[in-house]
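S.K.: Can you look at this prediction? I've put the sequence above it.
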Amino acid sequence: MKTQDSNLAGTGLNPKMKWASILFIAGLLILTLYSNTILTLSLPKVVAEEGKSEPLVQQYSGSGVLQPISKVELSNKSGWTIKDVMVKAGDHVEKGQLLVTYESKEVSRRILDEEATLSRQKLMMEGMQERYIEAVQSGDDLKIRAAKRDLEIAQLDNSVQERKIKELKDDFGLLSQVTAPFEGVISHLSAVKGLVSGTAGGDVTISNASLGYQLVLQMPSTVSDKLELGSKQDMAVKMNGNRKSYEGVISGIEDAEQMKKVTLTVQNAELQGGEQANVEISISSAAGEGMLLPAKAVHGEGTNKYMFVIEEQKSPLGNTYHAHKVFIEVGEANEDAVIVLKGAYPGQMIITDSSEALTDGSRVRKQ
């Protein structure tokens, strides 16, 4: 007991002061740790992840209606009445097949009138022939010449009348019907029996089945710039409530406002035009081109792009984390991700989200 007292006396501190010192130092440590904890909780909360050495995938999905590459509207140019309709929309027709017939009472009456005129001329010509015979029998040269001249004039009039009737009948035959100019599909039919031709536009619209159908889509340049003319692309076509895949060919790429107009052509006897078609395209960037980052991890405008990475600083009182600003060079991008060509490498913890705006070197709290 004396020994212990002598030791305490040697330290110059009595037991109460020693314990007070210990409690004071412990309190300081607790307060320091507590204050650090409170400070940490007040720091911006961030989410971080590593970049990926993966290609960027550009995806596109678009739909539209298949339209015939070549189509012709047919109707009676003289505005005759539709007599009969031999086809319906969607029918496959052969070249020369009869589609619609027409009638015109006015032209029919005109032909009958001209035929009656020809009959009257022929009857008159018979009288002239009789007078010519009488003149020949009489031996009167003057009468013979006159009768012969009248007969020749009558023959000329008959020839003219016959040609006139033939032309009327030929025109009537051409205008009284329309036939298919080529093998195709009736894509639209406006003809109605009893109505005048052309009442609702062309009476019959026929598409050329041999040339196929086309689908025109508006695509972003990030996708269209990677397509090649003549390359093949699958398209899903809806027919009779079912979807079927057909092989299309990229036949045109044209500039349009903020987008590009891409035309795909498809040929198949099953198609008729007017079907709903859908195209889905997925194109990957070259492998090993750069680091793939979420688009929200990249900041800045134009060529002044940067990101924040987490740097850890060690301390006796605990490690701290800081946001470090790194300038980068970017390549391709889509709505969700971007390829970083320079400035990003494997192992970096890249900040993808933050509860507050960050500055270079600011302390952060990892979620």
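M.R.: Sure, I can see it.
S.K.: hey, let's count contacts and neighbours off CA atoms from now on
M.R.: Noted.
S.K.: Please point out which parts of stretch 165-180 sit buried.
M.R.: 165, 168, 172, 175-180 (16 or more other C-alpha atoms under 10 Å).
S.K.: mind listing the helices in this structure by residue range?
M.R.: 2-11, 15-42, 105-138, 141-175, 221-224 (DSSP state H).
S.K.: Any idea which of those helices gets closest to V262?
M.R.: For V262, the closest of these is helix 221-224, at 7.3 Å, according to C-alpha to C-alpha.
S.K.: which residues are in contact with that closest one?
M.R.: For helix 221-224, the external contacting residues (C-alpha atoms under 8 Å, 6 or more residues apart in numbering) are 58-60, 253, 259-260, 262, 283, 332.
S.K.: In strands, which of the residues you listed appear?
M.R.: Members of the contacts of helix 221-224 lying in strands (criterion: DSSP state E): 58-60, 253, 260, 262, 283, 332.
S.K.: Going through these, which ones are buried?
M.R.: 58, 253, 260, 262, 332.
S.K.: quick one: which of those is nearest L293?
M.R.: Looking across these and measuring by C-alpha to C-alpha, the closest to L293 is E332, at 11.0 Å.
S.K.: ok, second structure coming up, stack it against the first:
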Amino acid sequence: MALEAQRNEESRLRVRQRKIRWLAGGFIGLLLVCTLLGNTLQNLMLPKVRVAAASPGELEHSYEGSALLKYGATQAFMNPAGWKVSQVHVKEGDVVHKGDLLIEYDDSEATQEVADMKANLEKLKLLLADGEEAYKQAAQVGDEAALQSARGAIQNAKIDIATQGRHLATLHTKIENNRQLVAPFDGTIIEISAVEGQASVGGPDIRLSDSSKGFRLELPIPNDVAELVRIGDELDVLLPDQDNSIVQGQVSSLEANVGSDLTGSGTDKTDLAPTPSQLLTISLQGDHLRSGIKARVVMTKTGSAGTLLVPKAAIHEDDAGTFVYTVEPREGPLGNAYYVARANVEVAGSNGYNSAVTGGVFEGQQVIVESTDPILEGSRVRF
């Protein structure tokens, strides 16, 4: 009986110990499950980020734009004498050559003035002759007062004759220079305001293009593209209205586009936000070119090498400078955790999608492009 009681006691003890182990195991398992669930819930509450790897490459800038061709240079010619127009020898659109007669002016009033001045000059010469004769007579009789008077008359007559001669020469030059308007260079008549039988009303009588200057194309281009363009660069210009023929142009100027920004121009643009721009002028030559025809330019420029490319959205800026957020892994009891780190960079250029950066990041490093919630340096995040 004692042995059987001992065996029963040992059996109960083993059952009790087994239950304790089961309970302990269940409790530990429950703790693990709770820990894992808690960690999972905590992770789900962390900001979720999207990352991209910094990769080597050259930043590409693209632009496409169109405008109407303009004359390379024009000059307005006035009617400086204000005479009536006698005859207009050209019409708008005419091609003229240097020395061609454009307009004749009515110089009849000036010609009459010349005749009057010549008559006055002859009178002055007669007065001079009279003075010289009076001087001779006074000298013969020894009349000193008469001599003095004759001498003054002679001197005044000579002065008047010289003055009248200069005025006459000036008027002759005026008539010669203003009776006709001739083309000073080869070109095309752009505009005619002169009307036969009427005097000019203050504006130019004729506006003439200079054929030697060819044509020009003016386009506003974004600053990031303008930074890569140089005076003298050659560009292909497409002419849609002339069977899509291509003519080569040359960059002649690049200047600030004052008071005007691009709005959604160029293939670099991802939205319609105003973009600071510069005015690009391209010079073109060609007998088949005409003012007012449509011209189109497509160009792609590549930035400097030795940079890493990251999405433009990854770039941030504050008082301390320009930077990107990177992801820094740290080992934890339940695996790696990921934290936000700041990396200061220098931006070498940007287009609508990417930025070229130097310093602060290395090839392949993960940079944060966007997050579901605001993040700061040291914040824990999830992918």
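M.R.: All right, it came through fine. Bear in mind that the values here come from a model prediction, so they are computed numbers and not experimental data.
S.K.: can you tell me which of the ones in strands among the contacts of helix 221-224 of structure 1 lies nearest to A209 of structure 1?
M.R.: Distances from A209 of structure 1 to those, taken by C-alpha to C-alpha, are shortest for V262, at 21.4 Å.
S.K.: wouldn't that closest one be in contact with D225 here?
M.R.: No - between V262 of structure 1 and D225 there is no contact under C-alpha atoms under 8 Å: 10.3 Å.
S.K.: Report the contact partners of T205 of structure 1.
M.R.: 71-74, 186-189.
S.K.: And for I350 of structure 1?
M.R.: So I350 of structure 1 contacts 48-51, 297, 307-310 (C-alpha under 8 Å, 6+ apart).
S.K.: Leaving out chain neighbours, which residue sits closest to it?
M.R.: V309 (4.4 Å; C-alpha to C-alpha, 6 or more residues apart in numbering).
S.K.: can you count the residues close to the residue lying closest to V340 of structure 1 once chain neighbours are set aside?
M.R.: Spatially, and ignoring its direct neighbours in sequence, V340 of structure 1 is nearest to V330 (4.3 Å; C-alpha to C-alpha, 6+ apart). V330 of structure 1 has 22 neighbours, counted by other C-alpha atoms under 10 Å.
S.K.: isn't S209 of structure 2 right up against T188?
M.R.: Yes - counting by C-alpha under 8 Å, T188 is a contact partner of S209 of structure 2 at 5.2 Å.
S.K.: okay, those two: which has more neighbours?
M.R.: Set S209 of structure 2 next to T188 and count neighbours by other C-alpha under 10 Å: S209 wins out with 24 against 21.
S.K.: In contact with the more buried one, which residues?
M.R.: When contacts are counted by C-alpha under 8 Å, 6+ apart, S209 of structure 2 touches 71-75, 187-190.
S.K.: and what of R50 of structure 2?
M.R.: 368-371, 383.
S.K.: Need the counterpart of it in structure 1.
M.R.: Matched by TM-score structural alignment, R50 of structure 2 corresponds to V47 in structure 1.
S.K.: Can you tell me the closest non-neighbouring residue to that match?
M.R.: Closest to V47 of structure 1 by C-alpha to C-alpha, 6+ apart is D353, at 5.1 Å.
S.K.: Noted, bye for now.
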